[in-house]
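Q: Provided below for reference: sequence and predicted model.
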Amino acid sequence: MSEQDLHPESSESEARRRRMEEELIDSYDEELEMEVDDRILTADGSLDDEARAFRKTYFRELFRLQGELVKLQDWVVSTGHRLVVLFEGRDAAGKGGAIKRITQRLNPRVCRVAALPAPNNRERTQWYFQRYAAHLPAGGEIVLFDRSWYNRAGVERVMGFCTDDEYEEFFRSVPEFEKMLVRSGIQIVKYWFSITDQEQEVRFQSRIEDPLKQWKLSPMDLESRRRWELYTQAKEVMLQRSHIPEAPWWVVQAVDKKRARLNCIQHLLNQVPYHEVEHTAVHLPQREHHEDYLRQPVPTSMIVPELY
């Protein structure tokens, strides 16, 4: 019998510890993540040869895809294209991590994220789509919605924040709303990030145990965990009733965060007919020097202490 067979509880505990370490590391920026991976996961033998090889592939492909995203951005600016990308999924499905990797190398004036809070009293009396429409892109812009108007089909439905009539009106309106946007020249790409019950539990537990990530866990998240099956039903109805040719849904298998990011970015790039835009050569001008210029000293009291 193997050591694992003799001590199954110890083996499970060790696997859980390593899984928590992976979840923690995954939230860091790539540059720091690579260093931490080397120090923690490689040094203690946590990564086997296959995992170590994929880790190298992940960073290589991520940087390559981010380079393509820069080309996409340049093309969007050059052509005046308008692109909207919706990211939906359960809490802790990895939407934010994917959005972060997409925007990481892009100009925030071109590609911005819309993550709207719960509607205020005034917004609740508006046309439902009104507050989302205010964030739609102008020519030469990309907007990534970290959750979107599909809140009504998900959290609002499950938590009882909308009436049955409002819910049905949403599904009557949303296909027409999106068709109208597409007719006006706005491209819409919709992603659902899919994870398992077990994976969400691990990610929630990681947020509970990591003080740097506890802010991500809201009372609403905890309640959504309890209502897993209701969310599943709501998601199934949403995909069925709002999957239209003009703006179809795409499901990202997101249990493995790194693979999900690569797959999502590559798929997004494939949805846009971009090409590399030629740029005029950039030349740094010579700095001007004036004999009468005297640089004024900065008072010591204004200097930030150099502790590092």
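A: Received the coordinates, thanks.

Q: From here on, just use CA atoms for contacts and neighbour counts.
A: OK.

Q: what about the strands in this structure?
A: With DSSP state E as the criterion, the chain has strands at 82-89, 111-114, 141-146, 186-194, 249-253.

Q: Which elements pack onto the first one?
A: Pointing back at strand 82-89 there. helix 95-103, strand 141-146, strand 186-194 (3 or more CA pairs under 8 Å, 6 or more residues apart in numbering; DSSP states H and E).

Q: Kindly report the same for the longest one.
A: Where contact means 3+ CA pairs under 8 Å, 6+ apart, strand 186-194 is packed against strand 82-89, helix 164-183, strand 249-253.

Q: Let me see the residues that make contact with the longest one.
A: Just to be clear, that refers to helix 164-183. Applying CA atoms under 8 Å, 6 or more residues apart in numbering, the set of residues contacting helix 164-183 from outside is Arg152, Ala153, Arg157, Gln187, Ile188, Arg241, Ser242, Ile244, Glu246, Ala247.

Q: of the helices and strands packed on strand 82-89, which approaches Glu12 most closely?
A: strand 186-194 (24.8 Å; CA to CA).

Q: contact partners of the closest one?
A: With CA under 8 Å, 6+ apart as the contact definition, strand 186-194 has outside contacts at 81-90, 93-95, 137, 178, 181-182, 246-255, 268, 271.

Q: what separates that strand from the chain centre, distance-wise?
A: Its chain's average C-alpha position is 12 Å from that of strand 186-194, according to CA atoms, centre = their mean, to the nearest Å.

Q: Ok, stretch 201-213 next?
A: On CA atoms, centre = their mean, the centre of stretch 201-213 falls 18 Å from that of its chain.

Q: Just the buried residues of that stretch, please?
A: For stretch 201-213, the neighbour count (16 or more other CA atoms under 10 Å) marks Val202, Arg203, Phe204, Ser206, Arg207 as buried.

Q: Okay, one more to line up with it:
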Amino acid sequence: MGHKDKNKSEQSGYDEQLRLLQIELVKLQNSLISKGDQILVILEGRDTAGKDGTIKVITQHLSPRETRVVALGKPSDSESAEWYFQRYVAELPKKGEFVLFNRSWYNRAGVEVVMNFCTKSEHANFMGTVNEFESILASSGITILKYYLDISKKEQALRLEDRAKDPLKQWKISPIDQQAQKNWNAYSKCRNEMLEKTSTVEAPWIVVKANDKKVAHINMIQDLLSRVSYPGKDKNLLKANKDIAFKSDGQFSKLEK
């Protein structure tokens, strides 16, 4: 098989697998709507980790009325003076809603610390209260699914270079992106602390190895669907590769350095 034929075959296999998983997502959404359940998916990861693309394939065939993607910008002065979680609370899923946070309150565990956008005491306060906050949400009926997309330093460099060259992607470039490689080790330290201290029974962190975007898409959706219940689930489709998508508990050796 030639190189082009192999690529075509791989793309075809990915498309078919993705389609089957998207059908399962529609089944889940139908169940959510009929039962009035609430699902919150939190997506974190370094700059260029593939959060936008992952959200796109998850939401592609879902009802826009009951699906929301939340990507909050920098807080205003008045928001900065409020309780830290306040602006996020306003975006939580209502009954029957499937909500995805493209970055979340965990900004305070990563970018805000590294870039000195918050004080040490603000960071400490966040780390000391976030588990209790999520526990309250879980006990109120919200299912919280937290995913960290993990990429290598080399892969991030390639993706940053691609953004700089591609006129269709240049809107994604920010001053923070430009500091990503320089601050690689600082982000690694924050990532490890976040995964270690904020992964709980009610809201565990799932790490997804994301150097290969298509593999990451398939395995994250498989993992997500395996963690929720809905009628007509095809369990044979939902066997994620445990080397690609795995609970963060004590598996720091698997993370990109």
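A: Looks like it arrived, so ask away. In this text, all values refer to a predicted model and were calculated from it rather than measured experimentally.

Q: tm score of chain vs chain?
A: After superposition, the two chains reach a TM-score of 0.88 (TM-score structural alignment, normalised by the length of structure 2), with 233 aligned residues with a CA RMSD of 1.4 Å.

Q: Most tightly packed of the helices and strands packed on strand 82-89 of structure 1?
A: strand 141-146 (a mean of 22; mean count of other CA atoms under 10 Å).

Q: what about that one, how far off from structure 2?
A: Here the mean offset of strand 141-146 of structure 1 against structure 2 after fitting is 0.4 Å, by mean CA distance after the TM-score superposition for structure 1.

Q: For Asn211 of structure 2, give its distance to Gly50 of structure 2.
A: Distance of Asn211 of structure 2 to Gly50 of structure 2, given as CA to CA, to the nearest Å: 9 Å.

Q: can you check Val114 of structure 2 too?
A: 20 Å.

Q: related to what we said a few turns ago, could you identify which of the helices and strands packed on strand 186-194 of structure 1 is most buried?
A: Mean neighbour count (mean count of other CA under 10 Å) peaks for strand 82-89 among these, with a mean of 22.

Q: Please list the residues outside that one that contact it.
A: 76, 95, 136-148, 150, 185-194.

Q: if you set the cut-off to 7 Å instead, what comes out?
A: 95, 137-148, 185-194 (CA atoms under 7 Å, 6 or more residues apart in numbering).

Q: whereabouts in structure 2 does it align?
A: Taken onto structure 2 by TM-score structural alignment, strand 82-89 of structure 1 occupies residues 38-45 there.

Q: The alignment partner in structure 2 of Arg109 of structure 1 - how many residues pack around it?
A: Using TM-score structural alignment as the criterion, Arg109 of structure 1 maps onto Arg65 of structure 2. Neighbouring residues of Arg65 of structure 2 were enumerated by other CA atoms under 10 Å; the total is 8.

Q: quick one on the thing from earlier: with distance to Ala51 of structure 1 added, can I get the contacts of helix 164-183 of structure 1 in JSON lines?
A: JSON lines is the format used below for the contacts of helix 164-183 of structure 1 (distance: CA to CA, whole Å):
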{"residue": "Arg152", "distance to Ala51 of structure 1": "39"}
{"residue": "Ala153", "distance to Ala51 of structure 1": "38"}
{"residue": "Arg157", "distance to Ala51 of structure 1": "40"}
{"residue": "Gln187", "distance to Ala51 of structure 1": "37"}
{"residue": "Ile188", "distance to Ala51 of structure 1": "35"}
{"residue": "Arg241", "distance to Ala51 of structure 1": "39"}
{"residue": "Ser242", "distance to Ala51 of structure 1": "38"}
{"residue": "Ile244", "distance to Ala51 of structure 1": "38"}
{"residue": "Glu246", "distance to Ala51 of structure 1": "39"}
{"residue": "Ala247", "distance to Ala51 of structure 1": "36"}
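
Q: measure the nearest residue to Thr59 of structure 2 once chain neighbours are set aside to Leu40 of structure 2 for me?
A: Closest residue to Thr59 of structure 2 apart from its sequence neighbours, by CA to CA, 6 or more residues apart in numbering: Thr67 at 7.4 Å. Thr67 of structure 2 sits 10 Å away from Leu40 of structure 2 when distances are taken as CA to CA.

Q: can you list residues touching both of these two?
A: Shared contacts of Thr67 of structure 2 and Leu40 (CA under 7 Å, 6+ apart): Phe98, Val99.
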